[in-house]
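Just to be clear, the model below is a prediction. Sequence and coordinates:
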Amino acid sequence: MSGWFESKMAGWDRLTEGEKDYLFANPWDAFAIERNSKIAQQEAARRFGKGSLHNGAGDAFRHCYWNALLARDLGKGNAIAFSTAHEGFPNNPAGERDMDLHNNSVGSEIGAAHPHASDGVLSNLCFDALQSGRLKVLKP
């Protein structure tokens, strides 16, 4: 193995069993999932800095934005299915899992309600959801 395929297979070991099951059934979704994950991570770091990307406002925003992008690109059901599977890793603290699932749900609602929105519009809608208190944050 070499190149792109090798790097993707190395990442396969870090997926939950639920994520693997989802990707076996929906292999082409992997491209949108990875692309949107990177976009959400970069936008959260840009808006909030790296210090709030674990249980803080940046983390809440990132989960919302990632799921808004996924719902727009893959449909709300698929966004929820994959992001729920993503939280199914062993020893995921219940409070963190609940926060992430809540924020994923808000994001998928936003993406489903705006199926033709640009990345920037979805980013702003998730930021508005954070500012209005719709997103859960564990650390201020």
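Looks like it came in fine. Numbering: from 1, shown residues only.

drop to CA atoms for contacts and neighbour counts, all remaining ones
Will do.

So what's the residue count around residue 96?
Other residues near residue 96 come to 16 when the count uses other C-alpha atoms under 10 Å.

wouldn't it be in contact with residue 55 here?
Yes. At 6.9 Å, residue 96 counts as touching residue 55 under the criterion of C-alpha atoms under 8 Å.

which one is residue 22 nearest to, not counting chain neighbours?
residue 82 (6.5 Å; C-alpha to C-alpha, 6 or more residues apart in numbering).

Check it against this one:
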Amino acid sequence: MKKTLILIFFTFSISLSAQSNFKNFLKSSCPIKTWVVLHPFKAKKALKISLEANKVSDSVAKTNLLDGDASGGQVDAFRHAYWLARLHQEIGRGAARSLGKAHEKDNYLTFKKKELEDGVVPDKISSTMDLYNNEEGLKLIKRRSETSQESLLYKIVNAIRAGKMKIIKKDKEGNFLTSEGTKISLASLKGKWKNNKCLVASDKNK
């Protein structure tokens, strides 16, 4: 009850300009709501960073810094690494990691409902990729570091180009491949949390 009251107070204390975004944040499933209740004084900052990470990733996708693939590719890896790095910088490693894990639990519930995340139905390999890249992002910065967002951006891009993160194996046309390099039909992936997609180092798929 005490935490609920804190959350209610926190919700009403945020600025009007952020209320609609915060309401959307709270519309997420139970794992995200639980994180908010457990971290009431970090939630507003986490929301701001989450929106920032999406915006920066969208900008990176429009450049030639990475492969432009926001669903299983380098831009996807960038988004998660940048998100967790910035969260670590602003709210600490533990809170950042737990929010990243809550997001992946949310993705599993999204799969169960057959809803979309970033335009596609999430699956286990995507979640594994995200969690791996989350951890890599956490390593790239310390809490309260004075590293600028631009410096962090290039630090992550360089790490991805060096193969330090994970992406989903695809061919030049964007088709998913097995570990042996066999094309995976989209029909065989439908409705399956576990499938035969595989992860490769982030400097592959070139």
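Structure received. Source: prediction; values computed, not measured.

And the TM-score between them?
The TM-score (TM-score structural alignment, normalised by the length of structure 1) is 0.86; 139 aligned residues with a C-alpha RMSD of 2.4 Å.

What lines up with the residue nearest to residue 22 of structure 1 in structure 2?
By TM-score structural alignment, residue 82 of structure 1 lines up with residue 99 in structure 2.

For residue 69 of structure 2, see how far away its match is.
24 Å (C-alpha to C-alpha, to the nearest Å).

between the two, who's got more neighbours?
When residue 99 of structure 2 and residue 69 are compared on other C-alpha under 10 Å, the one with more neighbours turns out to be residue 99, at 22 against 14.

returning to what we had before: list residues touching both of residue 96 and residue 55 of structure 1?
Common neighbours of residue 96 of structure 1 and residue 55, counting by C-alpha atoms under 8 Å, 6 or more residues apart in numbering, are residue 138.

tell me which element the alignment partner in structure 2 of residue 8 of structure 1 falls in.
The equivalent of residue 8 of structure 1 in structure 2 is residue 22 (alignment by TM-score structural alignment). Assigning secondary structure by DSSP states H and E places residue 22 of structure 2 in helix 16-26.

Could you list the buried residues of that helix?
By 16 or more other C-alpha atoms under 10 Å, the buried positions in helix 16-26 of structure 2 come out as 22, 25.

Over to stretch 129-140 of structure 1?
Neighbour-count burial for stretch 129-140 of structure 1, counted by 16+ other C-alpha under 10 Å, picks out 129-130, 135-137.

Export the residues you listed as JSON lines, with columns for distance to residue 106 of structure 1 and secondary structure.
Shown next, in JSON lines, are the buried residues of stretch 129-140 of structure 1 (distance: C-alpha to C-alpha, whole Å; DSSP: H, G, I helix; E, B strand; the rest coil):
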{"residue": "129", "distance to residue 106 of structure 1": "8", "secondary structure": "helix"}
{"residue": "130", "distance to residue 106 of structure 1": "10", "secondary structure": "helix"}
{"residue": "135", "distance to residue 106 of structure 1": "7", "secondary structure": "coil"}
{"residue": "136", "distance to residue 106 of structure 1": "10", "secondary structure": "coil"}
{"residue": "137", "distance to residue 106 of structure 1": "13", "secondary structure": "coil"}
